[in-house]
Each structure stands twice: as structure tokens, then as C-alpha cells.
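Trainee: With the input below, show me the fold.
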Amino acid sequence: MPERQIRLLGDPVLKTRSEPIGTIDARVRSLVEDLLDSVKLPGRAGVAAAQIGVNLRAFSYNIDGDIGYILNPVLVELAGEPELVDEGCLSVPGLWYPTKRYPFARVTGIDLDGNPVALGGEGLLAQALQHETDHLDGLLYLDRLDKESRRAAMKEVRESDWF
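Mentor: The predicted model follows:
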């Protein structure tokens, strides 16, 4: 299947907490295929189901060519001192702002066979795990910015050609 169109800031699905996946059926398998196709494009570190308009707890990742997915991810560990890292989002194109993220993160969830999955790491992987689980909780990275940065970001959004 081809990659799916990314939903942009203003779409209500991006501010909605995603529902856990119960039964792994053809719809969920198709969703995973779409997530994997959507994250393979250059410059994409992760795509949450909400970003392609599906209100289910799933995301795909593409970190240094390592491509995968996780269903029902739960952020189970954050370690180190939070630090400001430049962050952008496919749902807020063209904007990059320093965002506080932990240098290590780990999530647990399941795969399409219902088997347990654990995924953790540092650097871009840690950032992506935090960013994508935020999406599943109805948060955008802009929600994590300090007041002054958020005000500047929202001004940029209002002046963008896509909003």
C-alpha cells in the first residue's frame, strides 16, 4: 500500500487520545503496512497512527535504516537529565524548536502476533519514542514548549501556507 497522507495541526485526531488495539485483525494488519510504508520516506523517524487519521495506539519508526512498528506502546522508562533537542513534526511541517526530551527512553508493547516487544535506546531513538507516544496521547511537541517558544511557534503556524 502507498504511504498515507499526514494529518496536520488543526485536525482533531491529533489532539485525541488513541484507543488501545484489542483484536489484531485485517484492519490492524493493514494499518501496520500503511505505517511502515509511510515511515520509509526520507526524513521520517516515526509516524503515529493518529498522524494518518487512525485513532489506535500504534506507531512505526525509521532510525538509521532500522524500520519497525509497535502496537499498544507504553513508555515504561525515561532516564538521564532532560535536555533540549531540536525537534520537528510531520504534522507541523517546516517548524523546528528545542524540546526537552530524556536522553534514554524505552517502550513496551506487542507485535502483530501478540508477542511482547520492548524497544529502547538513546539519541534519536529515545526522542522518537517519546515523540510518537506523545502523539498517541493527543500531544504534539509544541505542547511541550515553554510559553515563549510556543507563542513563537503558533505565530509561525498561523503564517504558514499549510495552516
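Trainee: C-alpha from now on. contacts and neighbour counts both.
Mentor: OK.
Trainee: which one's the longest strand in this structure?
Mentor: strand 66-79 (DSSP state E).
Trainee: how near is Thr16 to Gln51?
Mentor: Here Thr16 is placed at a distance of 11 Å from Gln51 (C-alpha to C-alpha, to the nearest Å).
Trainee: more neighbours, those two?
Mentor: Gln51 (26 against 15; other C-alpha atoms under 10 Å).
Trainee: who touches that one in this structure?
Mentor: Neighbouring residues of Gln51 by C-alpha atoms under 8 Å, 6 or more residues apart in numbering: Ile6, Arg7, Leu8, Val13, Leu14, Ser91, His135.
Trainee: With Asp86 instead?
Mentor: Residues in contact with Asp86, defined by C-alpha under 8 Å, 6+ apart, are Trp96, Tyr97, Pro98, Thr99.
Trainee: any chance of those in a markdown table, with distance to Lys155 too?
Mentor: Formatted as a markdown table, the contacts of Asp86 follow (distance: C-alpha to C-alpha, whole Å):
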| residue | distance to Lys155 |
| --- | --- |
| Trp96 | 13 |
| Tyr97 | 13 |
| Pro98 | 16 |
| Thr99 | 17 |
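Trainee: so which of these would you say is closest to Phe163?
Mentor: Trp96 (15.9 Å; C-alpha to C-alpha).
Trainee: want to put them side by side, so please do this one too:
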Amino acid sequence: MAVLPIQITGNPVLHSPAADVTSFDDELATLVADMFETMEAAPGVGLAAPQVDVPLRLFVFNWTDDDDTLWRGVAINPTLWVSPVPIGPADEDEESEGCLSVPGERFALRRSQLAMLTAVDLDQKPFEIRAEGWLARIFQHEYDHLDGVLYVDRLDHAASKAAAKAVKKSGWGEPGLSWMPGVDDLEG
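Mentor: As a prediction, this is how the structure comes out:
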């Protein structure tokens, strides 16, 4: 297993839709293992393949909810259904999220409270998870990566301006930038 470099906003792989996974082989299993190691080293609660410069529709997740239930797995070729997004401004304390591809920044974003994830695992076994709260947020965030959307792309006008300023100040927003979890002093 290896920690992989995480792509920073501006890399085309982060801003383009990913392709379906078609080969379920040892190479895919190694990628998934490396993604788990990278996510944990970052540290993060989710990581999509495009974030490690692989344009495939899969993400890993690892989160423990308030009931101490561990949600850990890989979603390959997922589909995601969500409830309507609540109306009103996002709460800075309750709805701020970050992204390993926009490291060190956090902005409040309204997300659906309920989500239904269907996907297959490494053995091509189908599964379904009904998620609420933060798990639903994690699934929406990672699923967006598979469509070439970063959470900062979904921010309201004021937060979007602040995010753009942070990206510019950090010198991001262009191809070829990445960071190495456990080596570089960045977190998101």
C-alpha cells in the first residue's frame, strides 16, 4: 500500500466527469487500498479517485457516527439519490465542510439531509446505504467529485468569492498542483 498525492483544485481531472470502472482486477484492488491509506494519512473521511489523479467513478469513505457505528467502504460506479436541499442559509457551525483538494479551507454549504447510495464493492457485489446527516453529506461530497464538481463550486455567492480568494492566495487553480499527506503540512 502507498500514500498517493492528492490533486489540488485546478487539475483537469478534478473538473471533468469520471469514467465508469470496467476492470475489477488486482490493479483496482491496489488503488482502493492506496486510497484508504491516503485518506487516513490526510486525514479525511472520504476520497474520490479523481482526487488521486485517477478519472474513475469510485470513492472510499470512513466515518463513525454519533452512535459509534463505523461506516467504511468503497463505492464503485455509484448512483446517489438525495432529498431536497433545505431552504435558507447554511449554518457556519453545523454545515461547514472541507475538501482535501482545497486543503485547509472550510466553507458552509447546504446539503440534503438524506441520501440513498447504491454501488458495487470490489467483488462487484451490489449494496445500498440509506444515509442521513454527515454520512449523507460525505456521500454527496464524494459523488460530486465523480461528476467533476468541487464543493466550492456549490457555494453561495459570498462564500464562493471567499473561496476564490483563498484559492488565488494559495496559488492554486492551475494544473499540476498536488500535496502529499504525511509529508506536506496541509489539511482539508
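Trainee: As CSV, the contacts of Gln51 of the first structure with secondary structure, distance to Val157 of the first structure and neighbour count would be great.
Mentor: Output for the contacts of Gln51 of the first structure, formatted as CSV (DSSP: H, G, I helix; E, B strand; the rest coil; distance: C-alpha to C-alpha, whole Å; neighbours: other C-alpha atoms under 10 Å):
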residue, secondary structure, distance to Val157 of the first structure, neighbour count
Ile6, coil, 16, 17
Arg7, coil, 14, 17
Leu8, coil, 11, 19
Val13, helix, 18, 21
Leu14, helix, 15, 27
Ser91, coil, 11, 19
His135, helix, 18, 25
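Trainee: sorry, back to before: which of the contacts of Asp86 of the first structure are also in contact in the second structure?
Mentor: With the contact criterion set to both residues aligned by TM-score structural alignment, their matches' C-alpha atoms under 8 Å, the contacts of Asp86 of the first structure that also touch in the second structure are Trp96, Tyr97, Pro98, Thr99.
Trainee: In this structure the last one contacts Glu87, no?
Mentor: Yes: Thr99 of the first structure sits in contact with Glu87 when judged by C-alpha atoms under 8 Å, with a separation of 6.2 Å.
Trainee: quick one: common contacting residues for those two?
Mentor: Residues touching both Thr99 of the first structure and Glu87 (C-alpha under 8 Å, 6+ apart) are Tyr141.
Trainee: Which one of the two is surrounded by more residues?
Mentor: For Thr99 of the first structure versus Glu87, the count of surrounding residues by other C-alpha under 10 Å is larger for Thr99: 21 against 18.
Trainee: Strands of the second structure, start to end?
Mentor: Assigned by DSSP E, the second structure shows strands spanning 6-7, 46-48, 58-64, 70-82, 96-99, 102-108, 114-120, 126-132, 178-179.
Trainee: Average offset of the first one relative to the first structure?
Mentor: On superposition with the first structure, the average gap between strand 6-7 of the second structure and its aligned counterparts reaches 0.6 Å (mean C-alpha distance after the TM-score superposition for the first structure).
Trainee: same check, this time on the second one
Mentor: Its match in the first structure and strand 46-48 of the second structure itself, once the structures are fitted together, sit a mean 0.2 Å apart by mean C-alpha distance after the TM-score superposition for the first structure.
Trainee: about what we covered before: now do the longest strand of the first structure and strand 92-101, the angle between them.
Mentor: Orientation check (axes from the mean of the first three to the mean of the last three C-alpha atoms, to 10 degrees): strand 66-79 of the first structure against strand 92-101 gives 40 degrees.
Trainee: Leu117 of the second structure is in contact with Phe139, isn't it?
Mentor: Yes: if you go by C-alpha under 8 Å, Leu117 of the second structure and Phe139 touch, sitting 7.4 Å apart.
Trainee: Name the residue in the two with the higher neighbour count.
Mentor: Ranked by neighbour count (other C-alpha under 10 Å), Leu117 of the second structure and Phe139 place Phe139 first, with 24 against 19.
Trainee: Map the more buried one onto the first structure.
Mentor: Using TM-score structural alignment, the equivalent of Phe139 of the second structure in the first structure is Leu129.
Trainee: For the closest residue to its match other than its chain neighbours, give me its contacts.
Mentor: Once flanking residues are discounted, Leu129 of the first structure sits nearest to Ala105: 6.7 Å by C-alpha to C-alpha, 6 or more residues apart in numbering. Residues near Ala105 of the first structure by C-alpha under 8 Å, 6+ apart: 75-79, 120-122, 125-127, 129-130.
Trainee: which position in the second structure aligns with Ala105 of the first structure?
Mentor: In the second structure, Ala105 of the first structure lines up with Ala115, judged by TM-score structural alignment.
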